[in-house]
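J.: next input, structure requested:
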Amino acid sequence: MKTEFASPIQYYLIFEDDFIHMNQLLDKTIGIHFLKYQCLNCGEDKKIFRQGFCYDCFYETARAGDWIMRPELSKAHLDEEDRDLEYEKKVQLQPHIVYLANSSNIKVGVTRKTQVPTRWIDQGAHEAIEIVEVPNRYLAGITEVALKEHVADKTNWRAMLKNEIEDVNLEEKREALKQFIPEEAKEYFIENNKETEIEFPVLQYPTKLKSLNLNKKLDYEGKLKGIKGQYLIFEDNTVFNVRSNEGYVVNLEIK
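T.: Alright, predicted model coming up:
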């Protein structure tokens, strides 16, 4: 889902020639019916393996290289190719942000500067702050590796969806972590910025979570009670991760 930074966050489900403003569907009953697979790379009806790609494409496309999940493996700044140097230069050789985000706990992460605050919204963070802004993905990656020795790099998605959160002074936490930034990235430390606060459109948080898996349940219907991160939250405690179901073609029924 595409997002717009507002209070609360505005969500849009984009189609080839149309879109749905998802906030308007709160308290409405929605049916999700699986139709087929469609790999994000080859477009074929082949079972999705990871990240919206079929098995073959996941191991071939540059959009699923190891450096995506592990930025410290980026090599475009050395003019070295992983799968497609032109694509890797385009993505890796641009400003990146290392940040702290608080979704269920404080975590450190990496994103392209153009993805701020979208990345924080997608993670369901209710507050976030930048630590460094570096010129390439490699420097962001080694900074993240250094900092995750002192702070988590994963979100507890269950606690995030239940809204089990604790407000933390991220400015103080950022200052405490400054000493652990690698020498190559110290000059890019961001001074005196403020944390960003994020509000999500949720009418009712779940108490027990049931994750909708389209591989096991082809049809589902429920009343939409909230949207947080990339999750749809339903009245019966079912949650549906839209992002993790990329590559699945569904029929969306609104009642």
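J.: only C-alpha atoms for contact and neighbour calcs from this point on.
T.: OK.
J.: check which helices and strands whichever strand or helix holds Ile32 sits against.
T.: Applying DSSP states H and E as the criterion places Ile32 in strand 29-37. With contacts taken as 3 or more Cα pairs under 8 Å, 6 or more residues apart in numbering; DSSP states H and E, strand 29-37 sits against strand 219-228, strand 248-254.
J.: and the next element down the chain from the first one?
T.: What that stands for is strand 219-228. strand 231-234.
J.: go ahead and name everything in contact with that next one.
T.: Around strand 231-234, the neighbours that count as contacts under Cα atoms under 8 Å, 6 or more residues apart in numbering are 205-206, 222-227, 239-243.
J.: also this sequence, please, to line up against the first:
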Amino acid sequence: MLYQGVLRKMKTEMGNPIQYFMVFESDFIHLNQALDSTLHLKFIKHQCLNCGNDRKIYRQGFCQSCFFEIPSAGDWIMKPELSTAHLDKEDRDLEYEKKVQLQPHIVYLANSSNVKVGVTRKAQVPTRWIDQGAHEAIEIVEVPNRYLAGITEVALKNHVGDKTNWRKMLQNNIEDLDLVEWREKLKTHIPEEAQEYFITNNTETQLNFPVLRYPEKVKSLNLDKTPEYKGVLKGIKGQYLMFEDNTVFNVRGSEGYVVGIDIR
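T.: Next comes the predicted model:
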């Protein structure tokens, strides 16, 4: 069956295993049902997720001019500690920044390739963990704004990692760790402003991904270099599609690319 549309990060639903959907303007693909099928991907053009123009994608699905102008690509997105809406101070659009920053945020530990600390809006749990390919995760603190989450993350990064080894994650080269023990160990390093928000009575969340076979060696598909690819889908983890020939495709990393997808 043939589909066409602009790539955005895959939608997910918590389940055993997690359910994945590739959503286009007028159609969608339930990717779990495509496992063991042949996918033929073909790059058609770029389409900025903000302005909609056919311009080369710069970052996060946006063309360069949009990336440096729109509020949803401000520096505080990647660096929550730079959030200023709680001070009534504008970065690019105060109304938008208040809407996003002044809501409950979670600082968490996730284990995908190793234990890492991260930040997400409470409404994005467990979606954020799924997108990172974590097989287990736990909340550490729940704070009322993004700034407090950011300074907590910065403090904890001195004692635990904040990056995922994506190759290791995709090869399932992982180990189960006691995240409750990690949480307790890190408690004393939480900034004073966030200490009262420490969560003491929760347990790990376990995540199971739809994978028939993990790649032995990882070969990354780049649509700019390889505009057309055909392979048998063997698994989905994080925001990656994994194929029989060890090729992996980062869907989120290709946001803003218009593609045709034939499934047989």
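J.: tell me how they score on TM after superposing.
T.: The TM-score (TM-score structural alignment, normalised by the length of the first structure) is 0.99; 255 aligned residues with a Cα RMSD of 0.4 Å.
J.: quick one on the thing from earlier: could you say which of the helices and strands packed on strand 29-37 of the first structure is packed most deeply?
T.: Mean neighbour count (mean count of other Cα atoms under 10 Å) peaks for strand 219-228 among those, with a mean of 21.
J.: show me what it is packed up against.
T.: Secondary-structure packing of strand 219-228 of the first structure (3+ Cα pairs under 8 Å, 6+ apart): strand 29-37, strand 231-234.
J.: one step back: now, which of the contacts of strand 231-234 of the first structure sits nearest His126 of the first structure?
T.: Nearest to His126 of the first structure among the contacts of strand 231-234 of the first structure: Ile227, at 12.9 Å, using Cα to Cα.
J.: and that closest one, what's its match in the second structure?
T.: In the second structure, the residue matched to Ile227 of the first structure (TM-score structural alignment) is Ile236.
J.: residue range for the strand holding Ile32 of the first structure in the second structure?
T.: Counting by TM-score structural alignment, strand 29-37 of the first structure corresponds to residues 38-46.
J.: mind checking the helices and strands packed on strand 29-37 of the first structure for the one nearest to Ile14 of the first structure?
T.: Of all those, strand 248-254 comes closest under Cα to Cα, at 12.2 Å.
J.: contacting residues for the residue nearest the centre of the second structure?
T.: Geometric centre of the second structure, nearest residue: Asp131, 3.6 Å, by Cα atoms, centre = their mean. The neighbours of Asp131 of the second structure, taking Cα under 8 Å, 6+ apart as the test, are 237-239.
J.: likewise for Tyr257 of the second structure?
T.: 6-7, 43-47, 57, 61.
J.: for the helices and strands packed on strand 29-37 of the first structure, which one sits closest to Leu147 of the first structure?
T.: Ranking those by proximity to Leu147 of the first structure (Cα to Cα) places strand 219-228 first, at 26.3 Å.
J.: the closest one vs the second structure, average offset?
T.: Mean deviation of strand 219-228 of the first structure relative to the second structure after superposition (mean Cα distance after the TM-score superposition for the first structure): 0.2 Å.
J.: dump the contacts of strand 231-234 of the first structure into CSV; add distance to Leu147 of the first structure as well.
T.: Below are these laid out as CSV (distance: Cα to Cα, whole Å):
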residue, distance to Leu147 of the first structure
Tyr205, 31
Pro206, 32
Gly222, 41
Lys223, 41
Leu224, 38
Lys225, 36
Gly226, 33
Ile227, 30
Val239, 31
Phe240, 31
Asn241, 28
Val242, 29
Arg243, 27
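J.: what residue in the second structure is paired with Thr143 of the first structure?
T.: By TM-score structural alignment, Thr143 of the first structure lines up with Thr152.
J.: that match: how many residues sit nearby?
T.: A count of nearby residues for Thr152 of the second structure, using other Cα atoms under 10 Å, gives 27.
J.: surely it touches Pro191?
T.: Yes - between Thr152 of the second structure and Pro191 there is a contact at 6.0 Å, judged by Cα atoms under 8 Å.
J.: so which of the helices and strands packed on strand 29-37 of the first structure is nearest Tyr87 of the first structure?
T.: Of all these, strand 248-254 comes closest under Cα to Cα, at 25.0 Å.
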